[in-house]
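*Asks:* Sequence first, then the predicted structure:
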Amino acid sequence: MQITYDWRGDFDDDTLNALHSQGFGHSALSIGWWEQVQRHSLGWVVAKAGGRLVGFVNVAWDGGVHAFVLDTLVDKEFQRRGVGTSLVAEAARGARAAGCEWLHVDFDEEHRSFYFEACGFQPTDAGLIAL
């Protein structure tokens, strides 16, 4: 089945909430994703197979030259097929086209090889405060 990728593509909240629940292992929430990304994101990428949402990544930004990858999600049926890598590549293209010079990501250790090896991110020093 062919997978299409769309910068700032359409999706519905219920479907993305279900994908988010599956991807992060929590019960389904009622987040108004569409309104949230419209108001706060530089962009996002949706992956669809036969019209079905099978992947998503959000691209936040600082209003300048820094963009941030958040919530990279791929439906379990479509994992290990390059969907996540393609989502991040489209996110990088969209951020570059918008004039960003840097794309940042943070992640849990289990995703290290995905972001560094598959997506081409480079390690860097960073800091974090748990709130």
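*Replies:* That came in fine, so what should we check first?

*Asks:* alpha carbons only for contacts and neighbour counts from here, please
*Replies:* Noted.

*Asks:* residue boundaries of the helices in this structure?
*Replies:* With helices called from DSSP state H, the chain shows them at 13-24, 33-40, 83-97, 112-113.

*Asks:* Kindly compare burial across these and name the winner.
*Replies:* Mean neighbour count (mean count of other CA atoms under 10 Å) peaks for helix 83-97 among these, with a mean of 21.

*Asks:* name the helices or strands packed onto that one?
*Replies:* In terms of contact count using 3 or more CA pairs under 8 Å, 6 or more residues apart in numbering; DSSP states H and E, helix 83-97 is assigned the packing partners strand 3-7, strand 41-49, strand 52-61, strand 66-74.

*Asks:* Show me what the last one packs onto, helices and strands only.
*Replies:* What that stands for is strand 66-74. For strand 66-74, the elements it packs on are helix 13-24, strand 52-61, helix 83-97, strand 102-105, judged by 3+ CA pairs under 8 Å, 6+ apart.

*Asks:* Pasting the second one now:
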Amino acid sequence: MTIMYEWRGDFESTDVNILHAEAFGHPVLDVDWLTRVRRHSVGWVCARRSGELVGFVNVAWDGGVHAFLLDTMVGAGLRHAGIGAGLVAEAARGARAEGCAWLHVDFEEELAGFYFDACGFRATSAGLIAL
């Protein structure tokens, strides 16, 4: 299985909406992802297999040296094949090339092994307020 990763790759919002619904278990929404990432992100990564979007991650930022992974997603039938780790690795390369010094991520506890072991993040203290 050949997966191609592309920093700031072209995509259709419809394809990301379908992938997001599958990845996060909700109905397909009508979100304008292209406008969102162009406005708020240093970049994003598209993963494709035979031209089909099979993975995506948004790399938001503070306009300076901090980048943040949001919405890491891989199609259900392709999970546990290294695609997510490939998305994160390409996101780190892209953010570094844009001058970012830090890549942050927060995640649900069950994803700790993925982010720490497969992607190389280290644990830090953080805080969160539900709004």
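*Replies:* That came through fine. The model shown is predicted, which means the values in this text are computed figures rather than measured ones.

*Asks:* can you tell me which residues contact the most centrally placed residue in structure 1?
*Replies:* Computing the C-alpha centroid of structure 1 and ranking residues by CA atoms, centre = their mean puts Val57 first, at 1.6 Å. When contacts are counted by CA atoms under 8 Å, 6 or more residues apart in numbering, Val57 of structure 1 is found next to Trp44, Val45, Val46, Val69, Leu70, Asp71, Thr72, Leu73, Leu87, Val88, Ala91.

*Asks:* Distance to Arg81 of structure 1 added to the helices and strands packed on helix 83-97 of structure 1, as JSON lines?
*Replies:* What follows is the helices and strands packed on helix 83-97 of structure 1, written out as JSON lines (distance: least, CA to CA, whole Å):
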{"stretch": "strand 3-7", "distance to Arg81 of structure 1": "10"}
{"stretch": "strand 41-49", "distance to Arg81 of structure 1": "12"}
{"stretch": "strand 52-61", "distance to Arg81 of structure 1": "11"}
{"stretch": "strand 66-74", "distance to Arg81 of structure 1": "10"}
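
*Asks:* Adding distance to Leu131 of structure 1, write the helices of structure 1 out as CSV.
*Replies:* Below are these laid out as CSV (distance: least, CA to CA, whole Å):
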stretch, distance to Leu131 of structure 1
helix 13-24, 19
helix 33-40, 20
helix 83-97, 27
helix 112-113, 23
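
*Asks:* Point out the one among those helices that comes closest to Met1 of structure 1.
*Replies:* Distance to Met1 of structure 1, taken as CA to CA, is lowest for helix 83-97 among the helices of structure 1, at 12.2 Å.

*Asks:* Figure out how far the closest one is from the centre of its chain.
*Replies:* Here the centre of helix 83-97 of structure 1 is set off from its chain's centre by 9 Å, with CA atoms, centre = their mean, to the nearest Å.

*Asks:* Mean deviation, it versus structure 2?
*Replies:* With the two structures superposed, helix 83-97 of structure 1 lies on average 0.3 Å from its match in structure 2, counting by mean CA distance after the TM-score superposition for structure 1.

*Asks:* which residue packs closest to Val65 of structure 1, ignoring adjacent ones?
*Replies:* Using CA to CA, 6 or more residues apart in numbering and skipping residues adjacent in sequence, the residue nearest Val65 of structure 1 is Cys100, 4.0 Å away.
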